[in-house]
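> turn this into a structure:
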Amino acid sequence: MTTDLLPALTAHVTATAHAGPRACRCTTATLAVREDATVVRHAGTVAKAHAPDADPAELALRLTVATRLTGILLPPLAPAPAELHGRLVTHWPYGIPVDPDDPDAAPWEAAATLLARLHRTPAPVAVPPMRGPAKAALALARLRAAAPRHPAATPVLRAWAALPPWARGEAPVPDTVTLCHGDFHLGQLLRHPASDGPWLLIDVDDLGTGAPAWDLARPAAWYACGLLAPDAWHRFLAAYRAAGGPAVPPDGDVWAALDVPARALTAQTAARAVTKAVAADRSLDEVERSLVDACARMSPSARPRAGRSSAQ
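The predicted structure follows:
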């Protein structure tokens, strides 16, 4: 991120939030500063500067989908991205995210229902493939560059190498029709700040057509690694099935569909964890170690088992 992007984005969102120039005492806050996104809020308006390599045509298509799929995706405030300091900028209404300090209140059923509805809805415009496998491949590439000889890198890289080419972003995803979020986790949910209104999915950067099982893969991987309570996982899965989600069969074993994406997300998350630990010159924490240990349990001969993926 250029050093002058954050103040420029702050001034930009302040101007966008009001119809005309005027002094105000509205709340301004920096919500995220990452390599791939900078997000600033002023009053009820949020401005997001997307990754430097974001494609303007693809982002415009994804914004169109969000505009048309009301009730599933948070609609943008403007139909096309702006440009600021060489970065594409989009504008969104502010919403309340899931509270990370209250896991018992996590809206697993609402999230699963939204995903099922998204997967069952035909894409209103032609969109590119969802970017889940490509982002996972990027995380592994960064691990190879940052710490190829770190002891924890070996099982992660082996687990990644055992995946089929489509899950490593090296071949087309075997579904070119189903509309997917591409990077689902509970941080991708918001609701209106003034009410207990419905939850909506946010962040269209990775949205596109692809394997819907990818959107269930992160909760599946957490469950398989022991990081998500069985009750939460079963509530999520039951709600997805009840809403007619096509990623898994309506009953019976789900791991034939989820095993490969769950292993891919486990390797991606472990790769990010090791890369961050190396950059901070620290040891892996307990959660990070559990992800690496899950990768060590994976092998090319692993097959789905009833109840858990081969990530366990």
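> only C-alpha atoms from now on, for both contacts and neighbour counts.
OK.
> for P81, give its distance to V89.
Distance check for P81 against V89: by C-alpha to C-alpha, to the nearest Å, it reads 5 Å.
> more neighbours, those two?
For P81 versus V89, the count of surrounding residues by other C-alpha atoms under 10 Å is larger for V89: 23 against 20.
> surely that one touches P52?
No. At 10.5 Å, V89 does not count as touching P52 under the criterion of C-alpha atoms under 8 Å.
> tally of neighbours for P7?
Quick note: P7 (other C-alpha under 10 Å) scores 11 neighbours.
> cool, and R263?
R263, neighbours per other C-alpha under 10 Å, totals 28.
> so which elements touch the one helix or strand it maps to?
Using DSSP states H and E, the element containing R263 is helix 255-279. Contact here means 3 or more C-alpha pairs under 8 Å, 6 or more residues apart in numbering; DSSP states H and E; on that basis helix 255-279 packs against helix 132-146, helix 153-161, helix 213-224, helix 286-297.
> buried sites along that helix?
255, 257-278 (16 or more other C-alpha atoms under 10 Å).
> and stretch 22-37, by the same measure?
T28, T30, A37.
> what's the nearest residue to the second one if we skip its chain neighbours?
Think T30. Residue nearest to T30 in three dimensions, not counting chain neighbours: V40, with 4.5 Å by C-alpha to C-alpha, 6 or more residues apart in numbering.
> my guess is the one you found contacts A47. True?
Yes. Using C-alpha under 8 Å, V40 is in contact with A47, at 5.4 Å.
> list residues touching both of these two?
L9, V13 (C-alpha atoms under 8 Å, 6 or more residues apart in numbering).
> please generate a structure for the following sequence too, so the two can be compared:
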Amino acid sequence: MTVDVLPALTATVRCAAHPRGGGCGHPDSVLAEREDGTVVRHGGTVAKAHAPGTDLGELSLRLGAAADLPEVFLAPLRPTPADLHGRLVSFWPYGTPVDPDIPDAAPWEAAATLLAQLHRVPAPTGLPAMRGPAKAARAVQRLRAAGPHPAAASVLRAWAGLPAWARAEAPMPSARFLCHGDLHLGQLVRHPGGTGPWLLIDVDDLGLGEPAWDLARPAAWYACGLLPPDEWGRFLDAYRRAGGPAVPSTGEPWPALDVPARALTVQTAARAVAKSAAADRALDEVEQAVVDACARIASIPPKLGQ
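Below you'll find the model as predicted:
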């Protein structure tokens, strides 16, 4: 993010929180600051500066889709983004996020139910493609740009073994479902804060695509040994109870989940290795686990039909 945008974004969220002027005693807080977006809160209002180069028309469609699904998505405060020094900015009410320090309270059932509801919505006309595979491809590009690393080879071998659609090199086999595109527990908030229902946030990757992609990150964590079997079971069972179409209602889910879970494992490993190389440090235990999973993935062909 350029030096002058963060102060400007902070001023912008204050104005959005106090449209009639004046002020309050609430401090400003930076909730996220990454290359793909920066998020600032003031009181009950949140402003997000989206990634440079974000398409105005596509973001507007995604904001509209979220606004039309208030029981699934946190609704934006404004229907269209604003321009701030060449960056598109959207405005949101503040919701209470998942507490990472209380893993036993992780809302896996709520996340699965929201996904099932989202996947069952009739696809809006004109919505762009879900960007999950494109995000995975960008992670691999960053890995290649990071320079030599002893773990890179196994990650790239696993990537090369994926079908073209999972590498964003061909259309997805199913593009008729509305998908979140980047589901993890950080994408859920309670609104009203602390007491309201869980809702999805982050529309940047929202679009039409393969619904199994939205189940892929928890599936990948489970396959890597990072998500306990009971938590994975709670998530999968809740999705099935809610009528989610990504996997069969009974029986083996992995033929549908195999390729997306492999792709999310590679994406996670690629990011980890790139960060490790940039910081000139060794991989930590979790990072090593996903890299080891890539080595296993590279040795086993994907499920047929995927």
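> ok, back up a step: JSON lines please, covering the buried residues of stretch 22-37 of the first structure and showing secondary structure and distance to D104 of the first structure.
Output for the buried residues of stretch 22-37 of the first structure, formatted as JSON lines (DSSP: H, G, I helix; E, B strand; the rest coil; distance: C-alpha to C-alpha, whole Å):
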{"residue": "T28", "secondary structure": "strand", "distance to D104 of the first structure": "30"}
{"residue": "T30", "secondary structure": "strand", "distance to D104 of the first structure": "27"}
{"residue": "A37", "secondary structure": "coil", "distance to D104 of the first structure": "29"}
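> tell me which stretches of the second structure form helices.
For the second structure, applying DSSP state H gives helices covering 5-17, 56-67, 108-119, 132-145, 152-160, 212-223, 229-241, 254-279, 285-299.
> of those, which is nearest S174 of the second structure?
helix 212-223 (9.8 Å; C-alpha to C-alpha).
> next, the angle from that closest one to helix 108-119.
Using axes from the mean of the first three to the mean of the last three C-alpha atoms, to 10 degrees, the direction of helix 212-223 of the second structure lies 160 degrees away from that of helix 108-119.
> I'd assumed P301 was in contact with D258 of the second structure.
No. Using C-alpha under 8 Å, D258 of the second structure is not in contact with P301, being 10.1 Å away.
> need the residue closest to the centroid of the first structure.
With distances taken as C-alpha atoms, centre = their mean, D183 lies nearest the centre of the first structure, 2.3 Å away.
> thinking again about what came up before, may I see the helices and strands packed on helix 255-279 of the first structure organised as TSV, with mean neighbour count and distance to L179 of the first structure added?
TSV is the format used below for those (neighbours: other C-alpha atoms under 10 Å; distance: least, C-alpha to C-alpha, whole Å):
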stretch	mean neighbour count	distance to L179 of the first structure
helix 132-146	19	12
helix 153-161	21	25
helix 213-224	25	10
helix 286-297	20	28
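> distance to D102 of the first structure added to those, as JSON lines?
JSON lines is the format used below for those (distance: least, C-alpha to C-alpha, whole Å):
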{"stretch": "helix 132-146", "distance to D102 of the first structure": "27"}
{"stretch": "helix 153-161", "distance to D102 of the first structure": "31"}
{"stretch": "helix 213-224", "distance to D102 of the first structure": "17"}
{"stretch": "helix 286-297", "distance to D102 of the first structure": "18"}
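> so for H119 of the first structure, which of those helices sits nearest?
So among those, helix 213-224 is nearest, using C-alpha to C-alpha, at 9.4 Å.
> can you find the partner of I297 of the second structure in the first structure?
Aligned counterpart of I297 of the second structure in the first structure: M298 (TM-score structural alignment).
> its match and R158 of the first structure: what is the separation?
Taken as C-alpha to C-alpha, the span from M298 of the first structure to R158 of the first structure is 8 Å.
> find the residue closest to P192 of the second structure in space, skipping its chain neighbours.
G95 (6.3 Å).
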